[in-house]
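[1] Requesting a structural model of the entry that follows:
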Amino acid sequence: MKKLSLIAMMAIAALSFQACKGGGKSGSTDSTGAVKDTADSVNKVKDTTTTGVTGIAVDKDDAKFATSAANGGMAEVAVGELASQKAINAKVKEFAAMMVTDHGKANAELMEIAKKKNITLPTEPDTDHQKMKADLAAKSASDFDKAYVDAMVDGHKKTISMFEDFVKNGKDADLKAFAEKTLPTIKGHLAEIEAIKKGMK
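    Got it, this is the predicted structure:
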């Protein structure tokens, strides 16, 4: 019975993920949307010695990196879409559009790896990231740009640290290659947003 409910849960997550991948840019969520904690819980009970429906082809820490990277990447896209519409500063708007493009591409690459390894990824950003987006959305037009830029500087510093740690300590070759390939882009984002922040003072 436990095995059956796990398979059903994974099927729902997979369907939600496909809907999220192909669906529009709406920020709405539904009852089947899985966040990071749910994905981590599903991955935790998978057998690491086998692959297929019940098995997972990576170490638990590697799976956690994948869920964290997916969570952050989806949040970057969601907040980037908001900033593309709401930002006043032209450079901030350009940066936001770049976030949607670059993180959207990285998310798709990570999704392909996860599919091969049978890693369940979140289908929407976690509560903290959703709250951050809601807080930004509530900002007045004049306050939005600074708040978004500050969030991007902070977020990219944390993401760089997470990716660098995984490049050193991760075990799965495909996930490590993804982290190594993506890291220079994230560092480029940080340099760019820091330059924008400096220019806004």
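[2] From now on I want contacts and neighbour counts done on CA atoms only, so please keep to that.
    OK.
[3] in this structure, which spans are helices?
    2-22, 36-44, 60-86, 90-117, 127-138, 141-169, 173-200 (DSSP state H).
[4] for comparison, sequence B:
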Amino acid sequence: MKRTAFIFACLLVATPALAQSVGEKTGVNSALGVTPATADFVKEVAISDMFEIESNKLAQNKGTAAEKTFAAQMVTDHTKTSSELKSLVSGGKVSAQIPTELDSAHKSKLDKLKGLTGKDFSASFTDMQVDAHKDAVSLFERYGKGGDNADLKSWASKTLPALKHHLEMAQKLEKAEK
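    A predicted model of the protein is given here:
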């Protein structure tokens, strides 16, 4: 009985620490409006930027004229935000690890895009872009409002308008293809 109580107590103590990481992965934090931890924010932003750059490079080769224009802007903008994030971390203003490769979920999406052509590529690409930018807007809004690192919080707030514009562009692209 004491052992069970001890295990239960340990779980209660550990749950808040684990909640942000698990919540960010599952979208629970976004739905609840919970501010991500700094480490989670940095990880999600870095992976998002890598996915944006790689998926849009594919669109520059496989997409329609409108998708190629959109993709060129996304590669430029997300390369810039990726560089800015790396500077914040390497400059010591943010203490976090920046992942160097995509997580399995984003690798899977990228692999799917690589295997598609024509209208199938366009439909999947635009859907992924809308979803990715909705997630990014939510992530940056939540960190910009409640993040615990002042420099990163300021950067998130400064970057948010561009991400909202990207979402609008992706939504227009999606509507034009339907």
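[5] List the TM-score for the superposed pair.
    The pair, once superposed, lands on a TM-score of 0.76 when counted by TM-score structural alignment, normalised by the length of the second structure; 142 aligned residues with a CA RMSD of 1.4 Å.
[6] on that earlier part again, most tightly surrounded among the helices of the first structure?
    Comparing the helices of the first structure by mean neighbour count (mean count of other CA atoms under 10 Å), helix 60-86 ranks first with a mean of 22.
[7] Can you check what angle separates that one from helix 127-138?
    Here the directions of helix 60-86 of the first structure and helix 127-138 differ by 10 degrees (axes from the mean of the first three to the mean of the last three CA atoms, to 10 degrees).
[8] So which elements touch helix 60-86 of the first structure?
    Packing partners of helix 60-86 of the first structure (3 or more CA pairs under 8 Å, 6 or more residues apart in numbering; DSSP states H and E): helix 36-44, helix 90-117, helix 127-138, helix 141-169.
[9] Run the angle between the third one and helix 141-169 for me.
    What that stands for is helix 127-138 of the first structure. 160 degrees.
[10] what's the counterpart of Glu124 of the first structure in the second structure?
    Taking TM-score structural alignment for the superposition, Glu124 of the first structure sits opposite Glu101 in the second structure.
[11] Return the residues in contact with that match.
    By CA atoms under 8 Å, 6 or more residues apart in numbering, the residues touching Glu101 of the second structure are Ile47, Met50.
[12] which residues sit in contact with the residue nearest in space to the middle of the second structure?
    By CA atoms, centre = their mean, the second structure has its centre lying nearest to Ser48, at 3.5 Å. By CA under 8 Å, 6+ apart, Ser48 of the second structure lies in contact with Ala132, Ala136.
[13] Any figure for the gap between it and Val42 of the second structure?
    Counting by CA to CA, to the nearest Å, the gap from Ser48 of the second structure to Val42 of the second structure is 10 Å.
[14] what's the overlap in contacts for these two?
    With CA under 8 Å, 6+ apart, Ser48 of the second structure and Val42 have no common neighbours.
[15] re earlier: could you dump the helices and strands packed on helix 60-86 of the first structure into CSV with distance to Met9 of the first structure added?
    Below are those laid out as CSV (distance: least, CA to CA, whole Å):
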stretch, distance to Met9 of the first structure
helix 36-44, 8
helix 90-117, 15
helix 127-138, 20
helix 141-169, 28
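[16] Of those, which is nearest Leu82 of the first structure?
    Closest to Leu82 of the first structure of these, according to CA to CA: helix 127-138, at 7.3 Å.
[17] How far does the closest one sit from its chain's centre?
    On the basis of CA atoms, centre = their mean, to the nearest Å, helix 127-138 of the first structure sits 15 Å off its chain's mean C-alpha point.
[18] what angle separates it from helix 36-44?
    Going by the same axes, to 10 degrees, helix 127-138 of the first structure makes 160 degrees with helix 36-44.
[19] list the helices and strands helix 127-138 of the first structure packs on?
    The elements that helix 127-138 of the first structure packs onto, with contact taken as 3+ CA pairs under 8 Å, 6+ apart, are helix 60-86, helix 141-169.
[20] Need the counterpart of His78 of the second structure in the first structure.
    Matched to the first structure by TM-score structural alignment, His78 of the second structure sits across from His103.
[21] In this structure Ser124 of the second structure contacts Leu113, no?
    Yes - contact criterion CA atoms under 8 Å: Ser124 of the second structure and Leu113 qualify, at 7.1 Å.
[22] Sweet, I'm off.
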